[in-house]
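Engineer: I'd like to go over a predicted model; first the sequence, then the structure.
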Amino acid sequence: MATSRRRWFTVALLLLVVASLWRGLASRAWRLPPLPATPGTPYAAPPDDDFIWRRLKHRYPVTSLRPLPTAGADALPGVQAHFAAEAPERKQQRLQRRDAIRAAFVKSWTAYKEHAWLRDEVTPVTGQQKDTFGGWGATLVDSLDTLWIMDLGADFEAAVDAAHRSISFATTQAHTVNVFETTIRFLGGLLSAYDLSGDARLLAKARDVGHMLYAAFDTPNHLPVTRWDLHAAARGEAQAAHASTLLAEMGSLGLEFTRLSLVTGDARYHDAVQRIAELLAAAQPATKVPGLWPILVDAAAEDFDAGADYALGGMADSAYEYLPKMAALLGQGAGLYADMYARSVEASRAHLFFQPLTPTGEAMLFPGVLHASVTDGLVETRLETSAGHLICFTGGMLALGGRLLANATHLDWAAKLTRGCLWAYDSLPTGVMPETSLLAACPDAASPCAWDESVWHAAVARAQPPGEARATIRDQRLPPGFAHIPDPRYILRPEAIESVFLMYRTTGDPRWQDRAWAMWTAIDALTSTPLANSAVWDVNTPAGEAPAKADSMESFWLGETLKYFYLIFSEPGLVSMDEWVFNTEAHPFRRLRGGTVGV
């Protein structure tokens, strides 16, 4: 057995050397990246040197671990469509669009390299640097897999070397660490770049992040401190999960922690997040709105129905998103994650989805926010017909889930949800959707309704301070169907293009590519600066006026937004959805298939 392990280890090293040599020799358009280690293949762990998180003794050690997951027995349906042959002129147009996106990425990446290397972000107007996520080089790590996917080999090698040599997760100057953001950006970014490239330096660094984050689970009930005082933990001080915790920050760690367990063979990471999933599953049928969890949960008391507001958008979003994605990662068409996903979608359709009132009457949906209260044991609810940019991931979520579970109804809702966000984009003079808005709604979400200006005006009157609706619409330049725009910013978010990408990959319909290009031209015109692209303060400015730039470019611009735009114009076999699943920061992980990783 020992001889066998050494033989496998030698073969793995040779494969890494060959992959490194091959990387610069050929186009990657249809080439499969090298396979990383699989469960059962020996993993050479770095030595337990002076890295504090490997030496730290836990106050509440876990004494029994759930076993590593293996691929489900189900043969899941394919996610990707069968793509028709492409006409030469259509291919030429697609490649020109793809290359334009790549050029925009290179522009933003160059600004980061020249002005903020190894810092979290570059300011795209003034060319300054700032740290927003621990000072661990968020833009660098978030961009690693995009660099690989876009075949920017020299920049990828330089970024990997910098991450390996110059970024340490031993400590930070930040007072607290957001465990969720650190997981999706840093752990997710490193694991995905490892899955794509097979570079062992990335896995070693991901293991460092995993060791650090696992210390946040050292609480009496083994639920994490989501806004975490890393420094107190390093001193060995006692810590406990918080009574007020966002659902998304508690329920969106599963993909990254499970993937880390799969590639290292260390079951404790998967054990930690599986415990959360089991608590969510137990609570789901018995919440005030069965099938859904509130935005706020009490992690200290393990109460997953502590809050009163239920939504799929901000602060809850990725907890729902990860349900079908965990099913995809593990190859399970039934069981814990698939069942929770199915129940949550049915509850969303019953309680959250609404049809917006629009001049065209096109069939579309948005998920609103449900406010629940309990009086004398009876639950009363009120639906707020809001439409934040963050909810625009839902179309893609249902497209993925609908394909995995072969549910045609979910696929129909996916198209309607995605069309809703595209309508919101088209409705604004800049061609870009605002961060948050309130909409007038049809009385019946099941079918479109005819345009009625009086219904729109009544919605404006309810949403705004006292005043005449026509004057409010004129003064605030409200597009037809919009009742209020509380936050008119665009901060380079990826959620809408994410759903358009998934609709294209699941249907093969090239019209989704055309919609994506319209989105891109509007976004680039709105946000471009001489250095890169910047968030803007107001997408609803008067015609002819340029919106003021916010001088901000979060790492997800390079890690998510530009990646999805690039992939929708790339060959569909590049990062196939039948082989990969994206985390909420658009980092692709190899799906577990047939009991092995990526096989």
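Structural biologist: Right, received. Where do you want to start? Numbers count the residues shown, from 1 in each chain.
Engineer: hey, let's count contacts and neighbours off CA atoms from now on
Structural biologist: Will do.
Engineer: Gly333: helix or strand, and which one exactly?
Structural biologist: Per DSSP states H and E, Gly333 falls between elements, in no helix or strand.
Engineer: Could I get the full set of strands for the stretch 301-450 of the chain?
Structural biologist: Taking DSSP state E, counting those that start in this stretch to define them, one finds strands in the stretch 301-450 of the chain at 309-311, 353-354, 366-367, 369-375, 378-384, 436-439.
Engineer: got TSV for these, with distance to Leu428 and mean neighbour count too?
Structural biologist: Output for those, formatted as TSV (distance: least, C-alpha to C-alpha, whole Å; neighbours: other C-alpha atoms under 10 Å):
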stretch	distance to Leu428	mean neighbour count
strand 309-311	24	23
strand 353-354	20	28
strand 366-367	17	28
strand 369-375	22	15
strand 378-384	21	14
strand 436-439	12	21
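Engineer: export those strands to CSV and tack on distance to Glu181?
Structural biologist: As requested, those are exported to CSV (distance: least, C-alpha to C-alpha, whole Å):
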stretch, distance to Glu181
strand 309-311, 20
strand 353-354, 28
strand 366-367, 24
strand 369-375, 23
strand 378-384, 27
strand 436-439, 21
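Engineer: Which helix or strand contains Leu562?
Structural biologist: helix 562-568.
Engineer: Just checking the distance from that helix to the centre of its chain.
Structural biologist: Taking the mean of its C-alpha atoms, helix 562-568 sits 14 Å from the chain's own mean (C-alpha atoms, centre = their mean, to the nearest Å).
Engineer: what about versus this one:
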Amino acid sequence: MFLLLLIITHISLFASKSAEPKPIIPIVPQEMRQTKELPKDTERIFPSFVSIDEDPPKGRWPKLQNETLCNQRREAVKEAFLWAWNAYKRDAWGSDEINPISRTRNNWLLGQGCTIIDSISTMMIMELYDEVKLAHDWVEKDFQLYTGRSVSLFETSIRILAGLISAYDLTGDELYLDKAEKLGDVIITNFESNKKYSIPSNSISLRKPTRSPSYEERKKKIYEDIEDKETYHKSSLPLLFTPKTPDDLGLNVTQLQQNDASIAEFGLWVEFVALSDRTGDPHYAFQALRALQSTLLARQSEKGIIPIYIEPSSGQFYQSCFSIGAAGDSFYEYLIKEHIYTEQHEIRLGRTIIKGQNNGDKYDHNLNSKKRNNKSNKIKNPKQNIEIESLGQHWVDVMMAFKKREIIRNKQSLDLKSSENVKVKKPLHWINGTECTDNKWSHLACYSAGNAALGAFYLNNYSIPKFPKQQQYQNSQKQINKGNINSINADEYEQVPTTTDQQILASLFQLGVDLGDTCYAMYAYSPSGLAGEFINMKAIGDNKEYERQDMNSNINKIDKVNKKQNEVFSMNEDNSYVNKQNNYDDEGYLIDDAIVKQGDGQNILRPEVVESLFYLYRTTGDTKYQEYAWNIFQSFQKQSRLPDSSKQSLNKQINKNMVSETDIRENPDQKDQELMGFTSLSNVNTNKPSRQDNMPSFFLAETLKYLYLTFCDANEVIPLDQWVFTTEAHPIALRKYLKKRNFS
């Protein structure tokens, strides 16, 4: 029997306090809360709730500058949210998403009310309590969970499950936890179906699981598995432990298996550990962490390289693709976020320490490295007792593997403004990954800029890591910041010291800053002010040969690239950029020599760039990131917002061949009403992009939330030392701020 033991280190007990906990966001109206009386007996596990009664340490987070301006910008973002939300309420209430031009419903997630649940945390942060009440009533009365149909495990988990857990944390309403637990029971059956590795299929059947024994008996059985019951009753914190008989807690739903899986699809331990903490049921965390363990034990070609495709039946990677973007993104993102959530140095899954691959080779970690006995490191079966090194360390290893694949443009590339409104010439940075990335840098990969900054900032005790005793390098950085890039040697700039913990974290933080500039440039250099899905890096040039390491043969490979002619860009007074030539050819527009092709010019209102700008602002306090975020918001308003004052009717849209008559058969009387909401764009490579007909729920859940938070007081609204964001931007309170109910 595979034993999973999570030892929580440095547990601090919360003393009972007579004063009410201080909320981080405004107090939720009492009528929005629902609580249930619990049995008086103590021989059962208990749910937990959020109790935050302290302020962040002074000086940790930036103080809000120019409060009047920030207030105005927050109100503008809130108004945009309501414009999108009201379009959904009017034309697609209860469906997953809205097609705002045809004013039709989109139930791609089988009608789980995706936009409603995805938006609750945003509305709580924006203090839109009337709208939260509408969402609450729908979840209570109309949320249909057991449809019996198959749906994406990943999308259901990040949007619906995480949305419900976050709603519970922000409101204290147990309705959301009850729904989350029921949904978690369905999803976790996919993990259970793989008895050996817990690596699931990405397709789940929404069928009601059968419980044996009864629910209350099951809670008591879980309680019986707690070895140290005295500690459990003394601690206000939830206890995460190994169930002695995990197979007996199975929920008896057979799920389909598949031959392959991407690691992002099941890298959902933030959601499932959070669910275990709040319900007191360790089963969810057990399964999710065993899938994580199986992945970390799979054979790696070198330290930190965790390819994105794995075979569930063997627990081994079956392709060598190592990409920071799609199919791997949230897995890498959650390594550091779970570390932050638990505030642990190690997650232990047994006795021996696995520091890399499972073939006996022992990698020497730079952080917290110690000489350890290597006798037990040959692990062939993940059911053996093992111990996984700190998830934060695994994150460092992965990010350093990506850092090795960073490419820096060796010339004056990005023409961006600093916080002092001074033009700064900076190199273009991106991660080339392996051959599977096809030399493209994706919008989706831009989450990594904020993730790198957040992780390095956290691991350096909530401070920006510096390069110690590297005066020459620091002088070069100063020259770069002044825009004097020609005065330094390119090789000196690219050579980042990596000999100490501090230097490693400093290089990762700088990687986040540099990637953030490149990602913002995808917007700043676009004719429409909005970014496309990809930058094609094959055009990067100066006939310079860039060296990268091929992971298959572990030998150096040379990428030869051809030079492209630069186009000339100039700065407008509003910090936006225009192309002086205004003659975009069939290929697209240029960022220096990197080209955004026509086929890559789609914009679907993605959040990753504004997400990273939010993290970069929170960690640096540099107001230029607020300006960057505001520029992007204005471009969304200009290009993606459907008209209000113009009273543009659906008839006009039909005449322009934007929608067909068949799109409005369900609502024939709505043809002359104005359009509302925001919509995706099919091509950002022109000044007036053509519009598509969809508004993804993540635009409300993520994009507008991160824009709003960028102009909030970082010490008062969702401080990052008290909350962690899921990959769908749902804030979840850190584990140390949970308190068991019935604890006094």
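Structural biologist: Yep, that arrived. Because the structure is a prediction, the values reported are computed rather than measured.
Engineer: After superposition, what is the TM-score?
Structural biologist: Scored against TM-score structural alignment, normalised by the length of structure 1, the superposed chains reach a TM-score of 0.77; 505 aligned residues with a C-alpha RMSD of 3.6 Å.
Engineer: follow-up on the earlier one: mind listing residues that contact the helix holding Leu562 of structure 1?
Structural biologist: Outside helix 562-568 of structure 1, the residues that touch it by C-alpha atoms under 8 Å, 6 or more residues apart in numbering are 98-99, 101-102, 105, 146, 150, 494, 497-498, 501, 504-505, 513, 516, 520, 574, 586.
Engineer: Tell me how far the alignment partner in structure 1 of Gln602 of structure 2 lies from Glu121 of structure 1.
Structural biologist: In structure 1, the position corresponding to Gln602 of structure 2 is occupied by Arg489, as judged by TM-score structural alignment. Applying C-alpha to C-alpha, to the nearest Å, one obtains 19 Å for the distance of Arg489 of structure 1 from Glu121 of structure 1.
Engineer: Likewise for Arg165 of structure 1?
Structural biologist: The spacing between Arg165 of structure 1 and Glu121 of structure 1, counted by C-alpha to C-alpha, is 19 Å.
Engineer: Same check on Leu292 of structure 1?
Structural biologist: Noted for Leu292 of structure 1: a distance of 35 Å to Glu121 of structure 1, by C-alpha to C-alpha.
Engineer: And for Phe9 of structure 1?
Structural biologist: Here the criterion is C-alpha to C-alpha. By it, Phe9 of structure 1 lies 38 Å from Glu121 of structure 1.
Engineer: out of the two, which sits in the more crowded spot?
Structural biologist: For Phe9 of structure 1 and Glu121, the more surrounded residue by other C-alpha atoms under 10 Å is Glu121, and the numbers stand at 27 against 17.
Engineer: you'd agree the more buried one is up against Phe133?
Structural biologist: No: proximity of Glu121 of structure 1 to Phe133 does not meet the contact threshold set by C-alpha atoms under 8 Å, at 9.0 Å.
Engineer: ok, now which ones touch Leu253 of structure 1?
Structural biologist: By C-alpha under 8 Å, 6+ apart, the residues touching Leu253 of structure 1 are 180, 183-184, 273.
Engineer: again, but for Ile324 of structure 2
Structural biologist: By C-alpha under 8 Å, 6+ apart, the residues touching Ile324 of structure 2 are 332, 402, 431, 433, 445, 448.
Engineer: What separation is there between the first one and Ile308 of structure 2?
Structural biologist: With the distance defined as C-alpha to C-alpha, Tyr332 of structure 2 ends up 10 Å from Ile308 of structure 2.
Engineer: More neighbours: which of those two?
Structural biologist: Regarding Tyr332 of structure 2 and Ile308, a neighbour count based on other C-alpha under 10 Å identifies Ile308 as having more, with 26 against 23.
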